[in-house]
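Undergrad: A structural model of the following input is requested.
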Amino acid sequence: MTKSLTSRQFSIGLTLLAILPPIGIAWFIYLSRWQWLTLFRQPRAIRHDHVLLFILWLIGITSVNLLRAPWRQPAALSGLLLIVLLNLWLLCRQSAQLLSWPQICHYLVCFGGYLTVSGNIFHWLNHWQLLPLWLKFLTGDLLWGYRANADRLFGSADNPNDACCLLLIALAVVLVQMSLRPSSSTWRSRGVIALLMLGIYQTQSRTGLLLMLLMVLGTSFYLNWRRSLWLTGLIGSISWFVLAWLPRSYSWATGWTSRLTIWHDSLQVFAKAPWLGVSYFGFAPQYLNLTGHYVPHAHDIFIMVLASFGLLGGLGLISLIVANGWRLTRHWKSTLPDRRYFALILAVVLAYGVSDFVLSSPQVLMIVLLVMAHYWYVQQAIAVNVDP
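TA: Got it, this is the predicted structure:
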């Protein structure tokens, strides 16, 4: 039952999520199996939880899709996935009372460092000795995506873009820590930043490099705006020379064209069922039928929600973002744990989500749920004016 959950159980799951992803994901699903009972014990708490309301809203849309002949089977699978998501959210919400936010920040940074180190070790091992597929699967070193991406770093995340998003989250934590305590900045923290930036560069994600640059410059301006003006000018003056050395610079135009094509075709899938969508697992088959090419998702969080759950789902997502964004700005100067962590991390996830639907990765999804759960817990503490 939910009361049996301990901090040790959740900590074990987080460790497995980083080192042995499939086992870690299975462990969390196992721990969350009875969490849905919370809804019957505390029904009044539902209206105070925007994430829970959003998930229930998507379940309702998917349930209606079960009545529509073309999408019954994918809708049924999507419904099961959403129920698992519901349980995982309730599990993360409960874990916010067991693990402190500094503990989570420490984990996120260690996770990012592990992605960089393990990615380079796996890359070396794969050149030296071909590892068995079962071991690559357990360690997350099995590429989930196009074979052309095999030379990009992804560590234990199975995909370079997913690894990049996790690395950006870790970098956001370190940069916020530095901005909150400038005097405590040491060579160690700078070394961690350098390690995370190296990992982001090695993922060869164009979006990741842009977000990394914006985050570093933004933090630099916050700490010392005069010095940052010189730094920005220097970067701007050499940008044309640096572009040639950036990862995959030869294919930037091709990559942008490919994204535009996927977004356009995904909107065509959305147009087939504009109100309720084609369900999450119905997207890929419908895209294949429409274009003759297989694409697992829309490579954009907003378009993916529209295609999967229609305008009703899109309105639910916008409502979730607006409601939590309003709360974030309203309580920005609260004496409770600083909002800058949540603001920067969630902004990174949304910004990266414009070019790729990284929430399709259970690893990224679990981390985002964990961050959102702690944000929800802080908001509840603000509501009752009690320090968590």
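Undergrad: from here on, contacts and neighbour counts on C-alpha atoms
TA: OK.
Undergrad: show me the contacts for residue 19.
TA: Contact analysis of residue 19 by C-alpha atoms under 8 Å, 6 or more residues apart in numbering lists 139, 140, 156.
Undergrad: Looking at the residues you listed, which is nearest residue 343?
TA: residue 156 (26.1 Å; C-alpha to C-alpha).
Undergrad: three-state assignment of the closest one?
TA: coil (DSSP: H, G, I helix; E, B strand; the rest coil).
Undergrad: Residue 362 versus the closest residue to it other than its chain neighbours, what's the distance?
TA: Excluding the flanking residues, the one nearest residue 156 by C-alpha to C-alpha, 6 or more residues apart in numbering is residue 140, at 3.9 Å. The gap separating residue 140 from residue 362 is 12 Å, by C-alpha to C-alpha, to the nearest Å.
Undergrad: Which one of these two is surrounded by more residues?
TA: More crowded of residue 140 and residue 362, by other C-alpha atoms under 10 Å: residue 140, with 25 against 18.
Undergrad: Tell me who's in contact with the more buried one.
TA: Here residue 140 is in contact with 19, 20, 21, 22, 155, 156, 157, 158 (C-alpha under 8 Å, 6+ apart).
Undergrad: 6 Å instead?
TA: Contacts here follow C-alpha atoms under 6 Å, 6 or more residues apart in numbering; on that basis residue 140 touches 156, 157, 158.
Undergrad: Proceed likewise with the subsequent sequence, for comparison:
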Amino acid sequence: MTARLCAWLRSGCPAVASPWGWCLFQLGLLLLPSTVLLASLLFVPALVLGSLRREGPYWCDRWNWPLLAAGGLMLLSCFSAVRADLAWAGLANWLPFFWGFWGFQPYVAEAGARRRAALWLVAGTVPVVVTGLGQLWLGWQGPWQALGGLVIWFMAPGGEPQGRLSGLFDYANIAAAWLALVWPLMLAALVQPGLDRRYRGVVLMLAAALVTALVLTDSRNGWGALVLAVPLVLGPVSWPWLLPLLVLALIPVLLAVLPGVPALLQDPARGLVPESVWSRLSDSRYAGERALASTRLSQWGVALQLIAERPWLGWGAAAFSVLYPLRTGKWHGHSHNLPLELAVSHGVPATVALVGLVLGLLIVALRCSRVGLFDRAWWAAVLVLVVLHGTDMPFFDSRLNIAGWILLAGLRSRIRETETAAVSPS
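TA: Prediction:
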């Protein structure tokens, strides 16, 4: 049985990847949403194996140059940081993943491997969905322990915040970010051609459970990701009929939440759209409860002031959490926008290098010809993460950080496939 399992795991290994590294990589993806510790114990040797016997060293790939530049600037910023201890510790959120971006590429070097990696992420998300629904509907709560305490699942009773699904994550918005990341991959698994009817039924149930869990996170970003991913995954062929349907479905929502809409239109729309949806989208449930310093607009405004004061090397990692209370009297751990957070911590040049890399990968990968279903879903998952980081910072959760860099590695590999095909003899 073990031999058959190993043989199955080794199947589909990309030509440029180590077979043993490929096995470790797949198992790491399966465990990643549930236990980052065990997943990391698999990913690290996979990364080592993925870094050996490469065509060239790290610095020979031009897509790594922005990472080298940003890494150097981040190191320099530590010497002038407002809190040196936090600044040096904060490098762990970045520098190891710059290596991961390169080291993971052999395992997502082919379309078949990326499809399989996507399905492993989908399978690994099942415990997130099940525990999240159990948390809200059955009253499940942690901590649950396994392997002598090596794996601990903390689950807040009734969700965190109360009434919002958080499951295996610390906060509902982080759970929503993970589910939103996986949603395009789940949708591709559901609509892929040639799938046996019984298997499609199983995937349909999993997809319905994931959508339910994502809705129950009460995350506006998560709800938006549900809509955004559908036309991207189904592709341009579906747009003539899908986009009009989406517009028709969204019109009542917009009428219900936009300020200034006449009551003659807004009242019927609010009667049609569930109150839990329109009140959350319009933020009316918190009207009058939040001080200005607790809003994102205030956080972004202070972040811009800090960037203007130190534009080149920033204030050091995690400086926002130190400086924001001094400026406003309110504590916030981050600025709720990744480019702003990067610029505050490490300066504008490092931010331009990293943001430019991600946007460049998205743009160039989009232009690749003959993009298949799972590559569209892969691209959509990256775009969803990028959009989420415009108003939140889910990458501070290590599981999302790892998954994000694996997705970026897949885009780089897709680009390399196209470049290789363009220069190979016909």
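Undergrad: how about residue 397 of structure 2, what's its match in structure 1?
TA: Matched to structure 1 by TM-score structural alignment, residue 397 of structure 2 sits across from residue 361.
Undergrad: Same question for residue 208 of structure 2.
TA: Aligned partner of residue 208 of structure 2 by TM-score structural alignment: residue 194.
Undergrad: quick one: the strands in structure 2?
TA: 144-146, 151-153 (DSSP state E).
Undergrad: Just say which of those strands is most tucked in.
TA: strand 151-153 (a mean of 17; mean count of other C-alpha atoms under 10 Å).
Undergrad: in the superposition, what's the average offset of it relative to structure 1?
TA: Aligned to structure 1 and superposed, strand 151-153 of structure 2 gives a mean residue distance of 3.9 Å (mean C-alpha distance after the TM-score superposition for structure 1).
Undergrad: At which residues are the helices of the stretch 151-300 of structure 1 located?
TA: Ranges of helices within the stretch 151-300 of structure 1 are 160-180, 187-203, 206-223, 225-242, 252-272, 283-291, based on DSSP state H, counting those that start in this stretch.
Undergrad: Would you reformat the ones you listed as CSV and include distance to residue 98 of structure 1?
TA: Shown next, in CSV, are those (distance: least, C-alpha to C-alpha, whole Å):
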stretch, distance to residue 98 of structure 1
helix 160-180, 20
helix 187-203, 27
helix 206-223, 30
helix 225-242, 39
helix 252-272, 41
helix 283-291, 37
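Undergrad: so which of these is the most packed in?
TA: Of all the helices of the stretch 151-300 of structure 1, helix 160-180 has the most neighbours on average by mean count of other C-alpha under 10 Å, namely a mean of 25.
Undergrad: Just the residues contacting that helix, thanks.
TA: Counting by C-alpha under 6 Å, 6+ apart, 108, 109, 112, 153, 154, 157, 200, 203, 345, 358 sit against helix 160-180 of structure 1.
Undergrad: How far away from the center of its chain is it?
TA: For helix 160-180 of structure 1, the separation from the chain centroid amounts to 11 Å (computed by C-alpha atoms, centre = their mean, to the nearest Å).
Undergrad: Mind checking the helices of the stretch 151-300 of structure 1 for the one nearest to residue 86 of structure 1?
TA: helix 283-291 (20.7 Å).
Undergrad: Quick one: work out the angle between the closest one and helix 252-272.
TA: If you take axes from the mean of the first three to the mean of the last three C-alpha atoms, to 10 degrees, helix 283-291 of structure 1 sits at 100 degrees to helix 252-272.
Undergrad: what's helix 283-291 of structure 1 aligned against in structure 2?
TA: By TM-score structural alignment, helix 283-291 of structure 1 lines up with residues 320-328 in structure 2.
Undergrad: Provide the contact partners of the matching stretch at residue level.
TA: Against stretch 320-328 of structure 2 from outside (C-alpha under 6 Å, 6+ apart): 331, 332, 333, 334.
Undergrad: Now do the helices in the stretch 51-200 of structure 2.
TA: Under the criterion DSSP H, counting those that start in this stretch, helices of the stretch 51-200 of structure 2 are mapped to 65-78, 84-90, 95-103, 111-124, 126-137, 172-191, 197-216.
Undergrad: a markdown table please, covering the ones you listed and showing distance to residue 240 of structure 2.
TA: A markdown table is the format used below for these (distance: least, C-alpha to C-alpha, whole Å):
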| stretch | distance to residue 240 of structure 2 |
| --- | --- |
| helix 65-78 | 39 |
| helix 84-90 | 46 |
| helix 95-103 | 36 |
| helix 111-124 | 27 |
| helix 126-137 | 33 |
| helix 172-191 | 18 |
| helix 197-216 | 24 |
